[in-house]
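Asks: What follows is a protein structure lacking sequence information:
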């Protein structure tokens, strides 16, 4: 992953949380995995890696939800805008590309989590890197065994 020096800002829909970055990684991507679909409330999520030393929260800070014991999702507690995915063992965090003031600055280069890709997105011109099992092989078991996401069906009780 190459570090790209830049200047970019972004934040949530209501403005309660704002950030500024001085570098990004060449990892702009969309992820179709089921966890990302649920976290975004959408068909996929667009993310870009940011070195931890290159981000400053300039107004407020995101609230978080531990989507597994290994990762958390960040969002604005006031308006609900998804802002980040943070795998704890990584040297970077992933910010939602759509939360940047100029999201066109970071077009997605690849797709991940294609096992959950909806058929209508099967012909995107963005290179597909593979399934979650393939692209997250070193982490997928730890995430799966500590998954805190509600299953895709109604349950009588939650959490389990």
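Replies: In hand now; what should we look at? All values derive from a computational prediction rather than experimental measurement. Residues are numbered from 1 along each chain as shown.

Asks: okay, CA-based contacts and neighbour counts for the rest of this
Replies: Will do.

Asks: which residues touch the residue nearest in space to the middle of the chain?
Replies: For the chain, residue 85 is the residue whose C-alpha lies nearest the centre (C-alpha atoms, centre = their mean; 4.1 Å). Taking C-alpha atoms under 8 Å, 6 or more residues apart in numbering, we find residue 85 in contact with 71-74, 93-96.

Asks: again with residue 133
Replies: So residue 133 contacts residue 140 (C-alpha under 8 Å, 6+ apart).

Asks: Just say helix, strand or coil for it.
Replies: helix (DSSP: H, G, I helix; E, B strand; the rest coil).

Asks: picking that back up, spell out which helix or strand contains the residue nearest to the centre of the chain, please.
Replies: Element membership for residue 85 (DSSP states H and E) is strand 82-87.

Asks: adding another structure so you can compare the two:
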């Protein structure tokens, strides 16, 4: 049972199951991965010989190059996978327990943002530490799908009085 991993997107429209040992867990710093994840890097795990099953829904794909296509949830935009001739990689952050999958190598380091190596030096705060500056945090209702499989999925809709940014951003 240790080699069974589940995961999915933020909204729950897509869920997956990986059975068997994965091949490699990595962080990719290439510019394509930065843009695909909207982040400094992309944490990915190679499916390898493990069995990947999309248990609810299927990703929509964007072809980011002549060899690579990237899967994401059409409903919420969560990045889910990277597919290339050498195999399929899954987004580590999309797993229900991402802490079980530790990266062992970094790729695309020519695109690494210089300060990434110093992120661990930044001051740390828990979410509740920001309540004075952002009091709305005390009243957040989480619309994300839980970090486990569910029998049913229905999209959550936001209430009509939900806060929306203005053109000025506030």
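Replies: Sure, I can see it. Keep in mind that what you see is a predicted model, and the values were worked out from it rather than measured.

Asks: Looking for the alignment partner of the residue nearest to the centre of the first structure in the second structure.
Replies: Here residue 85 of the first structure is matched to residue 82 in the second structure, going by TM-score structural alignment.

Asks: Helix or strand next in line after the strand holding residue 85 of the first structure, which one?
Replies: strand 92-96.

Asks: helices or strands up against that next one?
Replies: strand 45-51, strand 82-87 (3 or more C-alpha pairs under 8 Å, 6 or more residues apart in numbering; DSSP states H and E).

Asks: can we see that at 10 Å?
Replies: Judged by 3 or more C-alpha pairs under 10 Å, 6 or more residues apart in numbering; DSSP states H and E, the packing partners of strand 92-96 of the first structure are strand 3-11, strand 18-25, strand 29-31, strand 45-51, strand 55-59, strand 71-75, strand 82-87.

Asks: mind checking how far residue 43 of the first structure is from residue 114 of the first structure?
Replies: Here the criterion is C-alpha to C-alpha, to the nearest Å. By it, residue 43 of the first structure lies 11 Å from residue 114 of the first structure.

Asks: List the residues that are in contact with both of these two.
Replies: Common neighbours of residue 43 of the first structure and residue 114 are listed as 30-34, 121 (criterion: C-alpha atoms under 10 Å, 6 or more residues apart in numbering).

Asks: Just the buried ones from these, in ChimeraX syntax?
Replies: With 16 or more other C-alpha atoms under 10 Å as the criterion, this ChimeraX line picks the buried residues out of these:
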select :30,31,32,33,34
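
Asks: now the shared contacts of residue 43 and residue 114 of the first structure in JSON lines, with distance to residue 145 of the first structure?
Replies: Listed next are those as JSON lines, based on distance: C-alpha to C-alpha, whole Å:
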{"residue": "30", "distance to residue 145 of the first structure": "24"}
{"residue": "31", "distance to residue 145 of the first structure": "20"}
{"residue": "32", "distance to residue 145 of the first structure": "20"}
{"residue": "33", "distance to residue 145 of the first structure": "16"}
{"residue": "34", "distance to residue 145 of the first structure": "15"}
{"residue": "121", "distance to residue 145 of the first structure": "29"}
